[in-house]
Every structure is written in C-alpha cells, then in structure tokens.
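Chemist: kindly return the folded structure for what I paste below:
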Amino acid sequence: MSAEYWSGKLYRAEQVRRGEQQVAAQQQLDMYQLMERAGTAVFRVLEQEFSRQHHVLVCCGGGNNGGDGYVVARLAREAGYQVTLWQQGDAVTLKGDAAKARDAWLAAEGQILPPGQAIPASIEVVVDALLGTGLSGQVRAETQRLIVMINRIALPVIAVDIPSGLCADTGRPLGQAVKAQVTVTFIGSKQGLWTAQAANYVGRVQFAGLEVADAFEQIESPSAFVSQVSDIACCLPPRQRDAHKGDHGRILLAGGDHGMGGAIRMAAEAAARAGAGLTAVLTQPDNVLAIVAARPEIMARGWLDSERSVLALRLLWADVLVLGPGLGQSAWSRALYDVLAQTEKRHVVDADGLNLLAHSPDYKNNRIITPHPGEAATLLACSVTEVEADRFYAARTLQQKYGGVVVLKGAGTLVDDGTQCWVCAAGNPGMATGGMGDVLSGIIGALLGQGLSLAAAARCGVWIHSTAADRCAAEGERGMLASDLFPHIRQLVNPR
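Modeler: Purely as a prediction, here's the structure:
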C-alpha cells in the first residue's frame, strides 16, 4: 500500500460506486473532477516508477475506467512522455465523463488508435484502463485477446483501479485478467484485490483516496478489513513483571496418529513459541519419545482408547484445546475426537479434526475452525472451485453452519466471526509446504490461552504466522520449512 493514509477498510464494488456518487453530491463535486483526480493519481505513480524517456501504451475501454486512462494519457503527454493510446471499441460511442476525457485528449493533439496485432517493440510500460469494477460476466473475446497480448509481452503494467478482468468482489479472473505490477485503487479499496487469485494479478496495491475517502467512509460500512500490525500490538501488551506460567494458558494439543507425530509436535512447539504458559500433548504412544527428546518443554503423553480417564483429567487441566494436527481418521482418531470435540472449553479444530467434523456437523460458538480450501469444500459439501470462486461467501457460510470463528486459509487468508471479516495481506507461496497449518493452529491456541477472544486470536495468529513466513522468505521461498518460522514467531509475539 502506498504512503497515502489508508484505513485498512475494504468494500464491495457496488458500495464504492454508490458511495462516490453520494460524496460527490454532498461536496458539490462534478464526477469529472473525480475522474481527473483518479487519472492524476495514476500518472503520479507512472512518474515515480518510470522516467520521461519511457514510451507508454495506454489501453482504454468503453466506460469510465477508460476515461481515467484518457486523463493519464493526456497528463503523460503534457509531461513529455511518448504516449500511444489504444481504444478497445469505437471511441465515438464513449459517453458522459469518459467522452469529456476523450475530447480533452484530442484537444491536446493526442491520437486514438485501435489495438494493433502486436504491442510495438518500443513500448516500455502499459497503463491498463480497459475494464473497471463494474464487470460481472466473462470478459468479451476481443478484450480477452488484448489482455493475453499484454500479459504475453511481460511489460510492467499499471492497472487503473483494478486489473482488467479481475472480479472486484471475489478476486477471481473472469476469463482473462491483466497481470499488473502496480494497481492504483480509488476511494475505497475493493475486497477482491486482497484474496484468492488476485495475488497473481494485482502486484503492489496503492491507495488513492481522491480527497474524498474520509467522507466516503462516513457513508459506507466496510465489508471487510485488512489486518494491520497496529491491531496485533494492541492485542499483545507487555506482560506483568510478576507473571507466572499459569497466567498464560494451559494448552492441550491432541493428534499425531501413526506416521504423523511431526504434525502434533510442530503445533505444540508453535504454541510454546507463541507464549503459552504450559503445553501438553496427547498422541500415539510411539510419538512421545521423539517429541520429548526434541522439545523437553512439551509435556507429551501417549493415549490409548482404553484410557478415557486420562482425557477427562487432561481436559480438566487445560484452558484451551487444539484438536486435529496429524489426527488421522483411524478408529484411534475417531475415539479421541469424539470425546474431546464435546468440550465446553475454547478450542481450535484443524486438519483431520475438520474432516471428522464434516462427518458429524454441529454448531458451536466456543471454537475456531481453520480449513484450507479442500477442507472447506468438504465441510460445505461443494467443490474447491466453488469455495475459491467467492472466498468471502464461503467463509461466511462456514461460520453460519458451524459457528464460532472461521479461518479460511489460502492466499489472502480470511477470518470471519459472523459479523466482521478480516483479510491477511501477509504471506507468500513458500508457505505451501507440509506442517504450516499445524504451526498456525498452535499459534492460535496459544493466543487463546493468553486471554484473547476467538476473533482476536484467529486474526492475530494468522497475521503472526504469515508475517513470520515473510521474514523467512528473505532467504528464499523455495525450501522454507514450517519449523523455520519458530524464531520469527517469538519475535512477533513480543511487539516493540
């Protein structure tokens, strides 16, 4: 996000369209003034990123997004850039403010050309003003061809408000979408820029309030929020100097069937590194020695189905339960799950705990569930494609069906408590490796043990986990291990 102040609030496209008209009416602004401000904001980014020696291609569509492009083209030409402008469709058919911007470009002696068969070799940067946030159906074939041409030549692209072809509400491409280096979004940041496949298209998102963002926020309530470091610091104040281990949570983690002891071990160490006072594990007896030898601070005990009293005692001892890392779906797994899942204590359900929950769905307000898209599809009895087509809808539907707080993992992880939704903008592809989800569930469990609410523990845990991974990625994304996050987790739960 750019240096211009941004509140972290997100909106649906219709909210921004409606709100900007109301603000313009309140402030007696001509909508063309907002178009000029939008074009100026994009031009400033062009100036910051590229010298006046660059040849710029501005691609304009038929709506107001295209009008913004005409303003960018005019300002760039006046500043000394070489500018080529392509109009997708007939420029004569432009209406309203877009037509006014077109006429100003022509008055500045600019030319309007139809898209060529190929982007000229002299072009060094592209301004994408083809399609705006009003797109709902699939991109038309002729525009898809131009988008493919832009993406194929791999030039740096500045997208006007949103990369053309990307759904502003869901973050999915509608047939084809432009891959931008920078996206300059106006007035209210669109929620679809922050999750799902949007990460492949938006590049660096910069916010331009156009001098009306404060007034807009008074009119429209956000549809979601991006988690910010300031939010995390508020949830993790310095500890009292006379604190003792009982003040910071007794965390019980259950899982680790045969061959999956590493999952419960990583979840437990993540809980300890995230500040849990005491950390205990119930697992297959074969796993105990390896866990204790690697991390003696973890109180690990083997459990067999015949030892139901052990479960009761451990649950009585615990403040928080984490159920699922490496749990499996064997008879041992089901027996452990059937007892522990009935707890009235606050708990986190992850991994195979979610698959077992899908077999016997229930609604509870004392838990956090942390599905990845595949597990979410199982919980909702739909396809992964349907989940990823609208992650905001999927997260809210999961919350309405299962209660509590939902963490829908993936690019732009969502946290939904049924009333509000938060998006995590941190994270990277290096996290696509075994054990990452186990580490996350351990972090969240530890934060619950330290007194955070379900929603705060979920959103802070997701941010800490993803930010730790970003710090690891300084050494490269490929080859990152889930256990590489541990030293960074400790740093992040001690905000300065």
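Chemist: contacts and neighbour counts: CA atoms only from here.
Modeler: OK.
Chemist: residues contacting G275?
Modeler: Applying C-alpha atoms under 8 Å, 6 or more residues apart in numbering to G275 gives the contacts H248, A446, L447, Q450, R490, V493.
Chemist: ok, now how distant is the fourth one from G277?
Modeler: Here Q450 is placed at a distance of 8 Å from G277 (C-alpha to C-alpha, to the nearest Å).
Chemist: for G256, same thing?
Modeler: 22 Å.
Chemist: more crowded one of the two?
Modeler: G256 (28 against 19; other C-alpha atoms under 10 Å).
Chemist: so the more buried one touches N287, yeah?
Modeler: Yes. With contacts counted by C-alpha atoms under 8 Å, G256 reaches N287, the gap being 7.5 Å.
Chemist: next up, the contacts around M299.
Modeler: T279, A280, V281, V292.
Chemist: before we move on, back to that, common neighbours of Q450 and G277, please.
Modeler: With C-alpha under 8 Å, 6+ apart, Q450 and G277 have common neighbours D247, H248, G249.
Chemist: what about G277, distance to G246?
Modeler: G277 is 6 Å from G246, by C-alpha to C-alpha.
Chemist: also L130?
Modeler: 59 Å.
Chemist: quick one, which of these two is more surrounded?
Modeler: L130 (30 against 13).
Chemist: what about the residue nearest to the more buried one when sequence neighbours are not counted, neighbour count?
Modeler: Nearest non-adjacent residue to L130, counting by C-alpha to C-alpha, 6 or more residues apart in numbering: G61, 3.9 Å away. For G61, the neighbour count with other C-alpha under 10 Å is 27.
Chemist: here is a second sequence; please produce its structure as well for comparison:
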Amino acid sequence: MNDAPAHPSPASPAPGERLFDTARMRELDATAMALPGMAPGELMDRAGAALLEHLQECWPGVSRVGVLCGPGNNGGDGFVLARRARAAGLEVVLHAGSSRAREESDGKRARRLWEESGGEIHPLETFDPATADVWVDALFGIGLQRPLTDVYGEVIERLNRADRAVLAADAPSGVDTDNGALRGQAARATRTLTFIGDKPGLHTGAAVDYAGTVRVATLDLPHSLAQSFAPAAWRIGPGHWRAGLPRRRPGAHKGDAGHVMIVGGAPGFAGAGRLAATAALRAGAGRVTLLTHPEHAAFVCNDRPEIMVRGVSEGPELLRWLERADAVAIGPGLDQGPWGRELWLAAADSGRPVVVDADALNLLAQTPRRSDDWVLTPHPGEAGRLLNLDAAAVEADRPGRLRELVVRFGGTVLLKGAGTLIADTDDGPYHCVTDGHPGMATPGCGDALTGVIAALRGQGLDARGAARIGAGWHVAAGRVAARRLGGTVGMLAGDLIAALPAAAGGDDGF
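Modeler: Sure thing, here's the model as predicted:
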C-alpha cells in the first residue's frame, strides 16, 4: 500500500444548513414567543404577512386567492394571510372547519379577527378548487400524528386533482416533516414557505414530490436564535461540500492522489465497473485499476486507456492486488454468484478503506458483518434486504432506517433516493443531500457515486467526509449535466461523470 497521499489537508467543509425536527421546532417556537417585546400572536401575524409577500412575489398579478384553514395554529396563519390579502385588495375565498379551541389561542384570535373584518368562512365540504387561482394550504403544519382520511383528506384529494397552484404554509398538509413520509392524503404544493427553520422531511422520501420549491421565512427573528439549537440534520445544498474537496499542491504527482481499485463486472455487467472507474478518475484519483472478470478484461476499457484493467479469478488473487490500494470500491456489476461472493469476502477482509455498493450489499445482507471504516451506499431496496424489510418500510422512515443500518453494520451509511441521507452515528445529526433531479434516476449513476466516494477516500478523506462531499459533488454534477443537455430526460451516467470537473470548479448547475 502507498503512504498516505501527500496533498494539503482540505478545508473543513461547511456542515450545511440546519434542519429541525418537530420537537426542536416546538422549542424554537416557544423560545421565539418568549423573546422580549414579542406580543401575543405576533409570530402568527409575521407568518401570515410572510405568506402574502411570498405569494405575491411568486404569482404576481394574481387576483383570486383561496385559503384552506385547519383547526390549529397552521390555520391561524391562513386566517392572517386571508385578512391581509383582503386588505390589499385581493379577492379571497376561505374554507375552514369548525374551531376546536375552547380557550383563546393565537389561532382562535386570528379566526375572530378575520370574521370581524367582514371575512366569510365557507365549510370545507363546499370546497371548489376552481374558485381561486392560487390556493394556500394552511390545514395542518408540522407534527401531524394521524392520517388525513376524513373531510380534510377529501379536500386535499380534490385540491390535488385540480390544476391550481398551491402554496403550503410551513409544510404541505399530510407530510411528516421529520421523515418525509405521507400521512394518508397529502397536499401537493407548488411551493412551500416554511417558518423559522427548515425541516428534514421536506427534502427526502415521498415528500420531495409534495413540497415543491421550499423556502424559509425567518419571521425577522435573530439569526442567533436558530443557531443556538442543535439540528436534527444538516442539509447539504449547493456549495456546502466544495470546501472539503482535496487540494493538490503545485508539485503534486499522480501517486499523491491515491490508487483506487474498483472490484466488479461479472459477465454481462462489465459496464458498471467501467463507469465507477471512470468516475473515480474524474473525481481526482491518481490511478485507477478495474479488477474485473477475466472474460472481458481485455476489452472492457479499450476506449478508456487511462484505466488499468486486470482480470481476477479468485479471492487470494484479489487480495494480492488490493495490497497496493489506497481505497477499494466493490459491488458495481459484481453479481451474487460464486465469483462475486469470493471477491466480496476477500475485499471485506482486505483491511483497506472500502466503499460497498450494489451486489456487495446484497452479499453483506446474506453474511452480515461490521466495520467502522467502510461506506455503505444502499438504495431503499438494498437497505430493506440489509434490515430484513421491504423497500416501502424503509421509505416510511428513512432517517430511522438509516440509523438502524449504522447500528447494525457500523461505518458510514449513505441511503440513496430522493433526498439522500448520510450518517455515521445513531444519535447525532445526519446529513441530507438536496437539489437532485429525476434525470439522475438512470442506470449507472449509482456506480458513478461509488467511484467518486472511493476517489475521495483514496485522496485521504475519512469515510464520513468522502460520503458527504461525494454525494454533494455527484448531485451538482447531475445538475450541470442536465443544463448542458437542455433538460433531464435522457441523461446518461456518462453525462454526469463528464460534468464532475465543472462541478468541482464552482458550477452548481443552476
């Protein structure tokens, strides 16, 4: 094995933006309402004002605004918005259920002020989406604990069928803002304006199809307020990962950037290993060797001469090669037959930093083991096999399943999917990678991510840093590729790989 790569240590990357779960948001709300000079109901008034401002900014010239108000404080935000919109000369139609509050509350006060201003409340049962151009969903915000199957569910179903723009207040009704799962029916928003702090469940899982474009309204609260609370997660968005990229010194040579070995490519699956190897080169690896099945070793990379290729037949032979590796990636195109199984067991015992993907994860599920220094990169189906669950159970609580994987298998786990999640502990904040797009749901993009992470490990990053920075880089390259192509349809993994250098250089693809 080579000595540690001799490049300058990368700068400590920005951890990202704070994401707060329901429990932390309730603490934040309570702290904000207790600030000196904060009058009763003022926070709700600010939320309603922010909603109106955002609505008029996003839909300039709109004249008919509809508001759906629930029984709690989220409904109160809607009543404030409605009153302010009406005062601004907009036509407002508002639907709400009966108030459940027995004592005076901010939500009940907002409802009363709406009625006292001459506003009319229509029953939810008469809701007709055609009566407004933009609808504000203020039915239920964060912390919903039950499925929406009653009249609220019927209203949401009607709203989703209509071709109308929807602005969600704090969160789309029916979306679990802690984990991104849906509580029965969920409102499909065009945009979500979330208050005080961002929430992890708006950026992962099924919620990605319901939250639309998410923006945060701080409600003019001190920046230090949210910064004083530990987040449930960190959002890795544009630019949060770039400072952590390895930097080469002026006199560097290729040996300083690590030797990455990609293990995979059973007969019929040669392309997966080739894609991972190409991505490792584009991600800065000094040397890349593809250790693949002898059947196609002679020609699999004929058009990519920068990749060294060796045919490997058995585990002991693989171990001899891996002695020279700074990082290993195993799994792309590996298959689960005798050849793949023998190579997997050898790589797992090699003592090298390992990135585990694809069929290597399926083999790990069959013979579980732990390591503190590997990176596991399952998609929901592979995660389900590792946990003896189906993919739907994984998607129902992505953060929870992520932590279970860390507990069971150790190391750093990267759970792929809409809003990729990364963790190396079961009790601290995890990371959520946002801003991907559906064009990346194409064969080979996972292999490319494996190659990027392996390249970063080979250049000296630890498992968590390589996973976090690699995932952010991978998403940025996907955006650059889509822009170059003029859209997301028909994007290939090779397009993403070719965009890695531009993304590293500062292009975020927007």
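Chemist: so after superposing, what's the score?
Modeler: Here the TM-score for the pair of chains, by TM-score structural alignment, normalised by the length of structure 1, is 0.95; 489 aligned residues with a C-alpha RMSD of 1.8 Å.
Chemist: about what we covered before: which of the contacts of M299 of structure 1 fall in helices?
Modeler: Among the contacts of M299 of structure 1, the subset assigned to helices under DSSP state H consists of V292.
Chemist: for the contacts of M299 of structure 1, which one is nearest E386 of structure 1?
Modeler: Distance to E386 of structure 1, by C-alpha to C-alpha, is smallest for V281 among the contacts of M299 of structure 1, at 35.7 Å.
Chemist: residue in structure 2 matching the closest one?
Modeler: The equivalent of V281 of structure 1 in structure 2 is L290 (alignment by TM-score structural alignment).
Chemist: got the contact list for that match?
Modeler: Contacts of L290 of structure 2 by C-alpha under 8 Å, 6+ apart are M261, I262, V263, G264, G273, R274, A277, I307, M308, V309, R310.
Chemist: cool, L275 of structure 2 as well?
Modeler: With C-alpha under 8 Å, 6+ apart, L275 of structure 2 has these contacts: G444, D447, A448, G451, A493, G494.
Chemist: so what does it match up with in structure 1?
Modeler: Using TM-score structural alignment, L275 of structure 2 pairs with M266 in structure 1.
Chemist: sec struct for that match, please.
Modeler: Secondary structure, DSSP: H, G, I helix; E, B strand; the rest coil: M266 of structure 1 is helix.
Chemist: and for T278 of structure 2?
Modeler: helix.
Chemist: and for it, the neighbour number?
Modeler: T278 of structure 2 has 24 nearby residues by other C-alpha under 10 Å.
Chemist: just checking, K179 of structure 1 touches R204?
Modeler: No. Proximity of K179 of structure 1 to R204 does not meet the contact threshold set by C-alpha under 8 Å, at 11.0 Å.
Chemist: the two: which is more packed in?
Modeler: K179 (29 against 15).
Chemist: can you tell me the element the more buried one falls in?
Modeler: Using DSSP states H and E, K179 of structure 1 sits in no helix or strand.
Chemist: residue in structure 2 paired with the residue nearest to L130 of structure 1?
Modeler: By TM-score structural alignment, G61 of structure 1 lines up with G70.
Chemist: kindly report the same for A196 of structure 1.
Modeler: By TM-score structural alignment, A196 of structure 1 lines up with G205.
Chemist: distance of the most centrally placed residue in structure 1 relative to G165 of structure 1?
Modeler: Nearest to the mean C-alpha position of structure 1, by C-alpha atoms, centre = their mean, lies G412 at 1.6 Å. As judged by C-alpha to C-alpha, G412 of structure 1 and G165 of structure 1 stand 19 Å apart.
Chemist: cool, R239 of structure 1 as well?
Modeler: Counting by C-alpha to C-alpha, the gap from R239 of structure 1 to G165 of structure 1 is 49 Å.
Chemist: of the two, give the one with the bigger neighbour count.
Modeler: For R239 of structure 1 and G165, the more surrounded residue by other C-alpha under 10 Å is G165, and the numbers stand at 29 against 11.
Chemist: residues contacting whatever residue of structure 2 lines up with that one?
Modeler: With TM-score structural alignment defining the correspondence, G165 of structure 1 maps onto G174 in structure 2. Shown in contact with G174 of structure 2 (C-alpha under 8 Å, 6+ apart): F140, L144, P147, L148, L182, R183, G184, Q185, A186, A187.
Chemist: now a ChimeraX select for only the buried ones of those residues.
Modeler: To isolate the buried subset of the contacts of G174 of structure 2 in ChimeraX, counting by 16 or more other C-alpha atoms under 10 Å, use the following:
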select :140,148,182,183,185,186,187
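Chemist: distance to L319 of structure 2 and secondary structure for the contacts of G174 of structure 2 - can I get that in CSV?
Modeler: Shown next, in CSV, are the contacts of G174 of structure 2 (distance: C-alpha to C-alpha, whole Å; DSSP: H, G, I helix; E, B strand; the rest coil):
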residue, distance to L319 of structure 2, secondary structure
F140, 57, coil
L144, 52, coil
P147, 53, coil
L148, 55, strand
L182, 46, strand
R183, 49, coil
G184, 51, strand
Q185, 52, coil
A186, 51, coil
A187, 53, coil
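Chemist: nearest to L415 of structure 2 among the contacts of G174 of structure 2?
Modeler: L182 (18.7 Å).
Chemist: wait, the closest one touches S173, no?
Modeler: No. In this structure, L182 of structure 2 is not within contact of S173 by C-alpha under 8 Å, at 9.0 Å.
Chemist: gap between the top helix by length along structure 2 and the chain center?
Modeler: Under DSSP H, the helix in structure 2 containing the largest number of residues is helix 463-485. Centroid displacement of helix 463-485 of structure 2 relative to its chain, using C-alpha atoms, centre = their mean, to the nearest Å, is 12 Å.
Chemist: next: stretch 480-496 of structure 1.
Modeler: So, by C-alpha atoms, centre = their mean, the centroid of stretch 480-496 of structure 1 is 20 Å from its chain's centroid.
Chemist: okay, now R308 of structure 1: neighbour count?
Modeler: 13.
Chemist: an error on my part: the question was meant for P36 of structure 2.
Modeler: Neighbours of P36 of structure 2 (other C-alpha under 10 Å): 7.
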